[in-house]
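Visitor: all I have is the shape, not the residue letters:
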C-alpha cells in the first residue's frame, strides 16, 4: 500500500501547526526538511529528539530526511560537505528513517550563468556521489536523488547516467514530474520509463505551461496517468506532497495551510477516483 507524506514546512515553520494540518488531511508521514525555519541538518541532537517525540505523539512518522545534500557547487569543499552528509546520516538514524533526499551538485562556481558544460564535471559528480553512496551503504540508509533544476542530474539523460554509473541499491531515484517539466523534459512517459528501474520515491507537485505551480492534476504533469502507471507497476512506496504553491526557493518551498490543504485534497481525490488505497 502506498503511503502519503509531505514536506510539512510548506504548511508552517511551526511543528505543532504542521502536525495539526497533517492530521486534518489524514497524512501520517513527513519528509523532514525544516522546523522553526531551521534546516533539518542544523537542528541540535536535542531538537531532533524533541521533534521525533512530538511527531510520534501526533501519530506522524518520518518518511525521509529532506536534506540539502548535493545542493552546492561541485568545486566547493567536498570534505566540508561530507561532514554535513555524515550529519544527515546521523539525523536519519535518530528519526528512524532509511531515506535521505539528496541532489547531484551545481555547476562550478567559476562558470558563468548559462555557460555550464555538465560533461566537464560529470566524473567529479559521480565520484562524490559514489563516496556518499559508500557511506550510506555502510550506515544502512538509502539515498534518493531528486531531479532538481540546475543540478547535474536535472535532465532525463543525465539522471539515468548517474543511476547507471553508480548502480547501487543505496542510490535510487525520486520521480518529480514538475521538476522535469521545468527542465523542458517530458515526465510521462519519457522520464518515468527511463528511470523506472531505479524508482524509489515520488514527489507530488504540478506546473502549468506558463511556469506557475498548480495542484496535482491542474498542470502539465499528467498525474492521472502517472498514478495509474505507478499502480499498474506495483509501486508501494511513499508519495510525498511538495506543492510550492505560494513560493519556491532554492532550499524550500512554501504553500501555507490553506493552499497545502488544496494540494492534499487534489492528490487524494485523484487516488480515490482510481480506487487506490493509501495510508
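Guide: Nice, thanks for sending it over. Quick caveat, the model's predicted, so the values are computed rather than measured.
Visitor: all contacts plus neighbour counts: C-alpha atoms, from now on.
Guide: OK.
Visitor: isn't residue 162 up against residue 155?
Guide: No: with contact defined as C-alpha atoms under 8 Å, residue 162 and residue 155 do not form a contacting pair (10.8 Å).
Visitor: neighbours around the closest residue to residue 248 other than its chain neighbours, how many?
Guide: Among residues not flanking residue 248 along the chain, residue 254 sits closest, at 6.4 Å (C-alpha to C-alpha, 6 or more residues apart in numbering). By other C-alpha atoms under 10 Å, 22 other residues sit near residue 254.
Visitor: shouldn't residue 254 be in contact with residue 263?
Guide: No: in terms of C-alpha under 8 Å, residue 254 does not count as a neighbour of residue 263; the distance is 11.9 Å.
Visitor: next, show the common contact partners of the two.
Guide: By C-alpha atoms under 8 Å, 6 or more residues apart in numbering, residue 254 and residue 263 have these common neighbours: residue 243.
Visitor: any idea where the strands of the stretch 1-150 of the chain begin and end?
Guide: Counting by DSSP state E, counting those that start in this stretch, the stretch 1-150 of the chain has strands at residues 3-6, 29-32, 34-35, 38-39, 61-65, 99-102, 142-145.
Visitor: let's bring in a second model and compare:
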C-alpha cells in the first residue's frame, strides 16, 4: 500500500503540499484544487506549473479528485449541497463536457483515475432512483471504457451512494471495468454504516482506491471528523484486511480535520502520523 494526500488538505500551494507529503513518505498526489481553483477550472498555465512542481518533487498523480456528477439528478430539484471544493456549479447535462476536460487533464497528469459521485442525495435511494443514476451515467461510463479511463465512484454521504453496500450494489449492477470504487470508510460512517467489517465486506471486490478519514459520533447525533486512528472507524482492522486481500493501491488522506484553532496542514500531519502508526503495527 502506498501513501497519498489530497493536496489541498494541506495547502492550496502545491509545492508546499508536496514537500510536506514527502516528509511522510508519500509517493503519489491526489489533485482536487490548486491555488484556489478546482481541477475542473484549472488553466493550462496552472497545469504547467503543477507539472513542474510534481516533477521537482518526483511524485506521481494517483487520481484526479474531480466533482464529476456532484450535481442534481432531477433538474427541477434543489436544496442544500455538500462541499464542492471550489468547483463551479454544473448541471447533469454538463457532466459529459466536464468528463472530456478531465480526460485531457488526466492525460496531462499521467493518470487514468478520475473520481466521480452519484448526484446529490434528495431522499431515499429507491430502485427507480438507482435506475435513473445508471441511465444518467451511462454515456460517461461508455466514454471511460472507450478511452481507457477509470472512473472511481466515491461513496459520499451527501450523494445517493453513501455506503459501501449501496456503492457495491450499484457497481455490481453496472459491471463495467471502467467503473470501480474509491472507498471512503469515513464517509460510510457518516452515512450510518459500520465501515469495517460491514462496509468493506460489501465493497471489497470493487476497491481501486482508498480515502482515509476518521470520524466520531457526537451526543447530538451528528458526527465530526478527527485524527486518523482516534475515531470510531476501525482502521487497524480495516488496513489489516486490505493488506491480507493484497491491496497495493493508494491510501489517500482526506482528513477534513482541523485541530481547534489550528490549520488543515496541522490536521493532515496528525492524520498522516496516525495512519503511519497503524501501518507500522500491522
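Guide: Yep, that arrived. On a predicted model such as this, the values are computed, not experimentally measured, just so you know.
Visitor: can you pull the TM-score for these?
Guide: Between these two chains, after superposing, the TM-score reads 0.88 (TM-score structural alignment, normalised by the length of structure 1); 261 aligned residues with a C-alpha RMSD of 1.7 Å.
Visitor: coming back round to it: looking at the strands of the stretch 1-150 of structure 1, spot the one closest to residue 231 of structure 1.
Guide: Nearest of the strands of the stretch 1-150 of structure 1 to residue 231 of structure 1, taken as C-alpha to C-alpha: strand 3-6 at 12.6 Å.
Visitor: so what does that closest one touch, helix or strand wise?
Guide: On a contact count with 3 or more C-alpha pairs under 8 Å, 6 or more residues apart in numbering; DSSP states H and E, strand 3-6 of structure 1 meets strand 29-32, strand 238-241.
Visitor: tell me which of those strands sits most buried.
Guide: Mean neighbour counts were taken over the helices and strands packed on strand 3-6 of structure 1 using mean count of other C-alpha atoms under 10 Å, and the top value, a mean of 26, falls to strand 29-32.
Visitor: ok, average deviation of it from structure 2?
Guide: Mean deviation of strand 29-32 of structure 1 from its aligned counterpart in structure 2 after superposition (mean C-alpha distance after the TM-score superposition for structure 1): 0.7 Å.
Visitor: which residues touch that strand?
Guide: Contacts with strand 29-32 of structure 1, where a contact means C-alpha under 8 Å, 6+ apart, come from 3-9, 40, 60-66, 240.
Visitor: and residue 143 of structure 1, how far is that from residue 70 of structure 1?
Guide: Distance, residue 143 of structure 1 to residue 70 of structure 1, by C-alpha to C-alpha, to the nearest Å: 11 Å.
Visitor: what sits in contact with each of those two?
Guide: In contact with both residue 143 of structure 1 and residue 70: residue 102, using C-alpha under 8 Å, 6+ apart.
Visitor: so between these two, which is more surrounded?
Guide: Neighbours per residue, other C-alpha under 10 Å: of residue 143 of structure 1 and residue 70, the larger number sits with residue 143, 27 against 24.
Visitor: need the counterpart of that one in structure 2.
Guide: By TM-score structural alignment, residue 143 of structure 1 lines up with residue 151 in structure 2.
Visitor: what lines up against residue 113 of structure 2 once you look at structure 1?
Guide: For residue 113 of structure 2, the aligned position in structure 1 is occupied by residue 99, per TM-score structural alignment.
Visitor: cool, and residue 213 of structure 2?
Guide: Following TM-score structural alignment, the counterpart assigned to residue 213 of structure 2 within structure 1 is residue 205.
Visitor: what's the neighbour count on residue 268 of structure 2?
Guide: 30.
Visitor: check which residues of stretch 243-256 of structure 2 are buried.
Guide: Neighbour counts over stretch 243-256 of structure 2 (16 or more other C-alpha atoms under 10 Å) mark 247, 249, 250, 251, 252, 253, 254, 255, 256 as buried.
Visitor: what's the helix or strand for the last one?
Guide: When elements are assigned from DSSP states H and E, residue 256 of structure 2 belongs to no helix and no strand.
Visitor: tell me the contacts of it?
Guide: 9, 213, 225, 226, 264, 267.
Visitor: run the last query once more with 10 Å
Guide: 9, 212-215, 224-227, 264, 267-268, 271 (C-alpha atoms under 10 Å, 6 or more residues apart in numbering).
Visitor: any chance of the strands of the stretch 1-150 of structure 1 in JSON lines, plus distance to residue 274 of structure 1?
Guide: JSON lines is the format used below for the strands of the stretch 1-150 of structure 1 (distance: least, C-alpha to C-alpha, whole Å):
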{"stretch": "strand 3-6", "distance to residue 274 of structure 1": "16"}
{"stretch": "strand 29-32", "distance to residue 274 of structure 1": "22"}
{"stretch": "strand 34-35", "distance to residue 274 of structure 1": "33"}
{"stretch": "strand 38-39", "distance to residue 274 of structure 1": "36"}
{"stretch": "strand 61-65", "distance to residue 274 of structure 1": "24"}
{"stretch": "strand 99-102", "distance to residue 274 of structure 1": "28"}
{"stretch": "strand 142-145", "distance to residue 274 of structure 1": "27"}
